[in-house]
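Asks: Task: produce atomic coordinates for the following.
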Amino acid sequence: MDGIGAAALAELCGEVRGGRGPAYRTLADAIRVLVGDGRLPAGTRLPAERAFAERLRVSRVTVTHAYRELREEGWADARQGSGTWVRLPDGPAGVDGAWVPGPPRGGVIDLAHAAPAAPPGMSGLVQRAVRRLDGELAGHGYGPDGLPELRERIAARFTARGVPTDPDRIVVTGGALHAIGIAVAELTGAGDRVLVEHPTYPSALDVLADAGVRPVPVAPGPGIEDALPRAARQTAARAAYLMADFQNPTGRLLGDDSRARLLHRLARQGTVAIVDETFAELDLREGVRSPLPCAAHALRDDDVVTVGGASKIAWGGLRLGWIRAAREPAARMRRRLARAQIAQPVLEQLIAVEVLDAIDGIRAERTAELRRRRDRLVGELAAVLPEWRPVVPDGGLVLWCDLGAELSTALTAVAPRHGLTLAPGPRFGTGHAFEDRLRLPFTHPEPVLAEAVRRLRRAHDEIAGTSAGAGRPAGPAPVVV
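Replies: Presented below is the predicted three-dimensional model:
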């Protein structure tokens, strides 16, 4: 059974003294959230109470009470001589310990994941794909290179967006996250450094951890085109994982000049850019030309590897993604993928063909819907939680909210009592950063978003120790000693 050191866990838990409520409960809540979102895997042995208390600068009694609460609630076990280790609670209400959407639960609003429902026309596209399946059933069904017509459609979409692409530069994967994993495995080895924006997409951090590489966090604010290359020079990073289109979670959009400057400077340091285009088709601006794909600005084909997928523009249940790379790396990645799983499902590839054939209509409908939902969420927050300051993005699926105080983990811990699932700000970074931030997706229908904000108000009031009613600002939160 692997353990976590006192210093490492203290960094993840952050400050537990002087918060709202007893310190032991703040500590238990922090550990519960870490287990729930997968940062602290089930079966991990917790540090010895005395050493952990010293690192946290609290009494040993605080740690003892926190561990006891975790055991009583099913989040930990203990055995004489073996210490205390974390576990997942029993029963259908338990979490799976991974940062992925779980099965829908009646009445619970998931604000942890940005996962829109399928567009209304998706059923018709699936039916057309099923009719085309007859033409594939006479064969063996294995195609490690991906269906030729799908690779042609993906390549054509890149070409239409301004970066000429041949099908042999496309690798078909089981979703965008799978594409990131394949690209990281091809470009790096265990112990290599990979630059990441900070904050960034949590599942990408998980992929890097599984690959054994060392993420180097770089703040993605103004000047990212200078900060990333500077970090590359200082660390000799082999690759940089980034989102230029409505960065997840900050929503930042890089213009063409910034993209070109960033990629050219990374290339001079020998750092390959892994560009995640998951949100690229979700530009919510009207009458404005989107920037060219990053690959269009590369000086050499080998400088950029682009990953994308169908889950955000179409549906998360369609587990199809892709990689665009130079011909030789693309061929190596197809071989790597074939050794792991031989081929992607044929029917899903046929559905993806239909999606790409209808992409302009799907995109217009999706972005119009998301624009309305974004504006509704922003309006509800202004009315009900005016002390929160969201960044309103020009595209994508999420708001990145400044809470004005370090409330994120506490909100996440109490959220289930109010029918909510949240992802704490620190899940989007390393250590205990972003405790004052919360990511809120605007993927739900407008009435659901309005109800979600009312529940957020009640959760906020609970941890603030007030009786403020939903819809009224609670004011500065009192400190409970």
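
Asks: rest of the way, CA atoms for contacts and neighbours
Replies: OK.

Asks: Quote the end-to-end distance of stretch 427-441.
Replies: One end of stretch 427-441 to the other measures 15 Å (Cα to Cα, to the nearest Å).

Asks: quick one: buried residues of stretch 141-149?
Replies: 144-147 (16 or more other Cα atoms under 10 Å).

Asks: Show me which pair in these is furthest apart.
Replies: Pro144 and Leu147 (8.4 Å; Cα to Cα).

Asks: In terms of secondary structure, what does the strand or helix carrying Ala450 contact?
Replies: In the assignment (DSSP states H and E), Ala450 maps to helix 446-464. Here helix 446-464 is seen to pack against helix 359-384, helix 408-414, strand 420-421 when contacts are counted using 3 or more Cα pairs under 8 Å, 6 or more residues apart in numbering; DSSP states H and E.

Asks: Let's see this one next, to set against the first:
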Amino acid sequence: MARLLGQWHSLPGRHRSPDYAALAGAIRGLLTDSRLPLGVRLPAERELAESLGVSRTTVTAAYRALRETGHLTSRRGAGSWTTLPNGHRVASSGLWTPDDDMDMIDLGVAASAAPVELVPAARAAADDLPRFLGSAGYHPTGLMELREAVAEGYTARGVPTSPEQILITSGVQHALDLVLRLSVPAGASVLVESPTYPNALAALAARRARISTHGLDAGGGWDGEMLLGALRQTRPRLAYVIPEFQNPSGHLMHADLRERLVAAAHSTGTELVVDESFVDLPLDGTPVPPPVAVFDRHSRVVSIGGMSKAYWGGLRIGWVRASAPLVQRLAALRVGVDMASPVLEQLVAVHLLRDAETIVATRRAQLSIRRDALVAALGEFLPEWRFTVPTGGVMLWAELDGPISSALARAAEDVGVRLAPGPRFGLDGTLERFMRLPFALPADDLTEAVRRIASVRHDLDRASRPAWRSPAVIT
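Replies: So this is what the prediction gives:
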């Protein structure tokens, strides 16, 4: 708990707030961005006071403040447990949000609004639906015509694929969860990038996996020798990577490392799960290397992808590409989870994929304009922040001018901006010097969001001049 709280004194107006209010605000921040889950028993007051080096009175008052706001429930003799306050809900990003937050500029979600082609596709899908109404409607592996369309996409990218190698799922997260259920027993070793996708970390934690990490360089991405060395040293049961416009760093893995990664995974007996959520979104004509599965000769690679990023997050369509026997095992497992994906949504996906060239080209042009607007705003309002301009995807990974990510996210809420601080993308409260900034919103919203962030960033400076403004290495 003390490690997660980190620099909990670094709050706007800290010089005007008592210690207990700052501590309560820091704990609320951990709850808001899901680093502290619901239903977790907090440390005893005396124990936390000793770990933080404060008086027990401070912790007692902080817990009382959290109970008053609905973030904590206490029972004598049993302890204090985290709860969801009345009037809040769990958002798609895993964050807690008020029910009346419609005016919030939400930079916690890296996904765009639906394309204009969605409504015509839905109408065409409804016209197709009568063909399927004579059956029960359960298709655990997915509708054959959608599996064929997804397989054709892989074949066009240089990976010959049959429909029998495709399993349709209810989004990419569902695809990952099914693969983990099948391949990761409790206590198994898993290797992930750092930073990485927070919901992947949550899924691995739910499987009680032993997670080890390979750190990405903020400017260059993967260090090939270190990544392959980590594979050979830990020999994990499974490794999870995002080679195309990595979430959250935006890096693109080059072809040589992809080939070497597959060979290393084969030599260590590691199943390689490749998340291709952003593969359709290169910007500025950036060439995308061949899929990792191109180099697979031993059925070690499981590819997962979906339609959330290039099309719409509300269309819950994802897939797994693997060997046909593995697809059948996943389908058998899936029956005990959710039976099958909705037929109507799959038909909508079929029609959208038929018009993929136009839809995706429009999305890329839209994201290029928004990325450039975000880069310009950061240069104007926060020139001290450092980042590599991404060549694809929907996000930028900014290195801040101090380990203030969580404090800045809490402050930004007060001016109507929701942020996903760096520690959400790593383990044990690290990455406080970083912030993920998606550019999925309109350009004007992005510019206004950065202006507001800059205003509260300067408030942090006025509140207290931190002693940690010199550059630090985060691993």
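
Asks: Fetch the TM-score of the aligned pair.
Replies: The TM-score (TM-score structural alignment, normalised by the length of the second structure) is 0.92; 458 aligned residues with a Cα RMSD of 2.0 Å.

Asks: Read off where the helix holding Ala450 of the first structure ends up in the second structure.
Replies: Aligned by TM-score structural alignment, helix 446-464 of the first structure falls on residues 443-461 of the second structure.

Asks: which other residues reach the matching stretch?
Replies: 10-13, 105, 369-370, 373-374, 377-378, 381-382, 408, 411-412, 415, 417, 439 (Cα atoms under 8 Å, 6 or more residues apart in numbering).

Asks: Just the buried ones from the residues you listed?
Replies: 10-13, 105, 370, 373-374, 377-378, 381-382, 408, 411-412, 417, 439.

Asks: And for the aligned residue in the second structure for Gly316 of the first structure, the neighbour number?
Replies: Using TM-score structural alignment, the equivalent of Gly316 of the first structure in the second structure is Gly313. Gly313 of the second structure has 18 neighbouring residues, counting by other Cα atoms under 10 Å.

Asks: Which residue of the second structure lies farthest from its centroid?
Replies: Here the second structure reaches farthest from its C-alpha mean at Gly134, the gap being 39.1 Å by Cα atoms, centre = their mean.

Asks: Could you check which residue of the first structure pairs with that one?
Replies: By TM-score structural alignment, Gly134 of the second structure lines up with Ala138.

Asks: before we move on, the earlier item: mean distance, the helix holding Ala450 of the first structure to its aligned residues in the second structure?
Replies: Following the fit onto the second structure, the mean deviation recorded for helix 446-464 of the first structure is 1.7 Å by mean Cα distance after the TM-score superposition for the first structure.

Asks: Report the inter-axis angle for that helix versus helix 359-384.
Replies: 40 degrees (axes from the mean of the first three to the mean of the last three Cα atoms, to 10 degrees).

Asks: How far off centre is helix 446-464 of the first structure?
Replies: 22 Å (Cα atoms, centre = their mean, to the nearest Å).

Asks: what do you get for stretch 113-124 of the first structure?
Replies: Distance of stretch 113-124 of the first structure from the chain centroid (Cα atoms, centre = their mean) equals 19 Å.

Asks: cool, and stretch 322-338 of the first structure?
Replies: 24 Å.

Asks: Stretch 252-264 of the first structure too?
Replies: 22 Å.

Asks: do stretch 330-348 of the first structure as well
Replies: Centre to centre, stretch against its chain (Cα atoms, centre = their mean), the figure for stretch 330-348 of the first structure is 24 Å.

Asks: Help me confirm that Ser290 of the first structure comes into contact with Glu281.
Replies: No. Using Cα atoms under 8 Å, Ser290 of the first structure is not in contact with Glu281; the gap is 9.1 Å.
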